[in-house]
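In: Pasting a predicted model and its sequence here:
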Amino acid sequence: MKIKFTKMHGAGNDFIVIDAINQQINLTPAQWRQLADRRFGVGADQILVVEASEATDIDFRYRIFNADGGEVEQCGNGARAFVRFVTEKKLTAKTELKVATMKGIIRPRLEADGSITVDMGAPVLLPEQVPFDVTGLSSTDVADDTLWPLQINGRTIMMSALSMGNPHAVQIVDSVDNADLALDGPAIEHHVRFPNRVNAGFMQILDRHTIRLRVFERGAGETLACGTGACAAVVSGIRRGQLDTPVRVETRGGTLSIAWNGGTSHVMLSGPAVTVFEGEITLPAED
């Protein structure tokens, strides 16, 4: 099976983007994993699939597969790559799009300066909707935020649990450089209180408009940037009373900008999206 693809990245968070409008795509989890494998495939944090929409008022459908082969709900950096892809491939002439994802509608926009802004919707803050099991836990209120204790690796961390279309656990650390993501990331991702697993965010606050962030992503491990993780961290920091919108998010792969006015207002994510190369790969047929 031959598949044409485009390799892209958003602040170092890298993607394989596939046009499923002009070619037939029906892969197994094992084949998604092979595509994402950095030694035996193309290599990527996530694979993005562009599909035609069945609804007349929706421009495209957008699907996301993690490097472990599992389909997931949302990807903020991927949404920006998606816009760059459909624009460069001339699949649309619009600069503002309405795109269906597993978790609902997103509205990305190509700006005049070439950057891309994505309306990520309102954050989901109710634990049962993240989902996060709070049975038997005692929370601590910090300004407008609710911090929950989580037992990992023999100690307790205090974190915010929220969803940006996918689940996030955000904690504040003194230094992201000293955070042990290799140890703590998997422990948080697979914690029993997150039935759908979770993205683990480690946030260092530099000032009221600037943070540094590392994210251990569900199904991908640590990535150089995470768009929904940046949104979740900023929402948590603003709710804790420690940040003011807009916030510059410094990741290991680049810089993102997040704006959120609190409450039920939508989170706006802005940043770059870059095409790296195009290619074609042959995947062996599954038995």
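Out: Looks like it came in fine.

In: switch to C-alpha atoms for all contacts and neighbour counts from now on
Out: OK.

In: Can you report how many residues lie near the residue lying closest to residue 142 once chain neighbours are set aside?
Out: Setting aside the residues directly before and after it, residue 142 is nearest to residue 240 in space (CA to CA, 6 or more residues apart in numbering), at 5.4 Å. With neighbours defined by other CA atoms under 10 Å, the count for residue 240 comes to 17.

In: Residue 240 contacts residue 147, doesn't it?
Out: No - Residue 240 is beyond contact range of residue 147, at 9.1 Å (criterion: CA atoms under 8 Å).

In: any idea how far the residue nearest to residue 142 is from residue 123?
Out: 14 Å (CA to CA, to the nearest Å).

In: ditto for residue 88
Out: Counting by CA to CA - residue 88 and residue 123 are separated by 30 Å.

In: put this beside the first:
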Amino acid sequence: MATPYIRMNGAGNDFVVVNALETAFRPTQEQARTLGNKATGPGFDQIIGIEPSDGADAFMRVWNSDGGMVETCGNALRCVGWLLLQSTGRDAVTIDTLGGLTTARRAGPDQVTVDMGRPRLRWDEIPLAEEMQTYGIELQVGPIDDPVVHTPGAVSMGNPHVVFFTDRLDDGFVRGTGSLIEHHPLFPEGVNVGFAHVLAPDRIRLRVWERGAGLTKACGTGACAALVAATRRGLTGRRATVEVDGGELQIDWDQATDHVLMTGPVETEGTGTLSL
């Protein structure tokens, strides 16, 4: 049976979105991996299922291009939020995920603000395999006496992240280091690996090696994690523009609520059908 989908992107993060509100959509890991490969399917960074929810307007389920199911995706939340905002005509909707409940609000033409909730900063919330402080964890890449990168911040935004602060952002370095760290034993659930260059107290250049998806043009939860990690180190204020390969995201770690708000673009690219 053919399953219709919408292709969308959020700051370049590439999604295939399936309406599963009435007809269940649960691909196996092998099926999701086949669909995610452009040689055998439409190809995507993540495939998204919009499902019914008892406690929210919808439930968002996320599979990476390697076929693995993950907790959440910030840029996908904006895309799903935009679809729900358009279909309901409301100014705010709630979306549940495996990583927790969030709210999406209109922020202008094709712009959506998502409340990503409170960043989780304890070692066992991220999670790490052993107890340690998380603003700079005991991890380095390269020689012991002269590491290339070291002491990243660790943050969970509903999914695990480490953020290295460096001006090394070339493809080879990000791919090599990211793939090395993604399955490091310190991270029992794997980890998204961010490489952040702080350009100013209110601007960060970021590239992310996403767990299960590799190097993508944008990572919304990664942008949130980078701002939180930078703020904790005193490198930025609590609000900054995060430059990713696909555009810019506005991240605000609200002091009053301790929630991280992410504002960014949504684009609809077309439609198609999937065959499982």
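Out: Everything's here; your move. Bear in mind the structure is a predicted one, so any value in this text is a computation, not a measurement.

In: Helices of the second structure, residue ranges please.
Out: For the second structure, applying DSSP state H gives helices covering 29-36, 74-88, 171-182, 220-232.

In: Just name the most buried of these.
Out: Highest mean neighbour count of these: helix 220-232, a mean of 28 (counted as mean count of other CA atoms under 10 Å).

In: what about it, how far off from the first structure?
Out: By mean CA distance after the TM-score superposition for the first structure, the fitted helix 220-232 of the second structure averages 0.4 Å away from its aligned residues in the first structure.

In: which bit of the first structure covers that helix?
Out: Aligning helix 220-232 of the second structure against the first structure (TM-score structural alignment) gives residues 227-239.

In: got it, and stretch 151-162 of the second structure?
Out: Against the first structure, stretch 151-162 of the second structure falls on residues 158-169 (TM-score structural alignment).

In: Go ahead and name everything in contact with that stretch.
Out: Residues from elsewhere that reach stretch 158-169 of the first structure, judged by CA atoms under 8 Å, 6 or more residues apart in numbering: 72-74, 103-104, 120-127, 129-132, 145-150, 170-172, 188, 196-201, 228-229, 231-232, 236.

In: try 7 Å this time
Out: With CA atoms under 7 Å, 6 or more residues apart in numbering as the test, stretch 158-169 of the first structure has contacts from 73-74, 103, 123-125, 127, 130-131, 146-150, 170-171, 198-201, 228-229, 232, 236.

In: Mind giving me the ChimeraX command for buried ones among these?
Out: To isolate the buried ones among the contacts of stretch 158-169 of the first structure in ChimeraX, judged by 16 or more other CA atoms under 10 Å, type:
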select :73,74,123,124,125,127,130,131,146,147,148,149,150,170,171,198,199,200,201,228,229,232,236
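
In: separation between residue 182 of the second structure and residue 97 of the second structure?
Out: Relative to residue 97 of the second structure, and taking CA to CA, residue 182 of the second structure is found at 22 Å.

In: Oops, could you answer that again for residue 51 of the second structure instead?
Out: Distance from residue 51 of the second structure to residue 97 of the second structure, by CA to CA: 10 Å.

In: Identify the contacts common to those two.
Out: Listed contacts common to residue 51 of the second structure and residue 97 are 59-60; contacts here mean CA under 7 Å, 6+ apart.

In: which residue sits closest to the alignment partner in the second structure of residue 98 of the first structure in space, ignoring its chain neighbours?
Out: Aligned counterpart of residue 98 of the first structure in the second structure: residue 94 (TM-score structural alignment). Once flanking residues are discounted, residue 94 of the second structure sits nearest to residue 103: 4.4 Å by CA to CA, 6+ apart.
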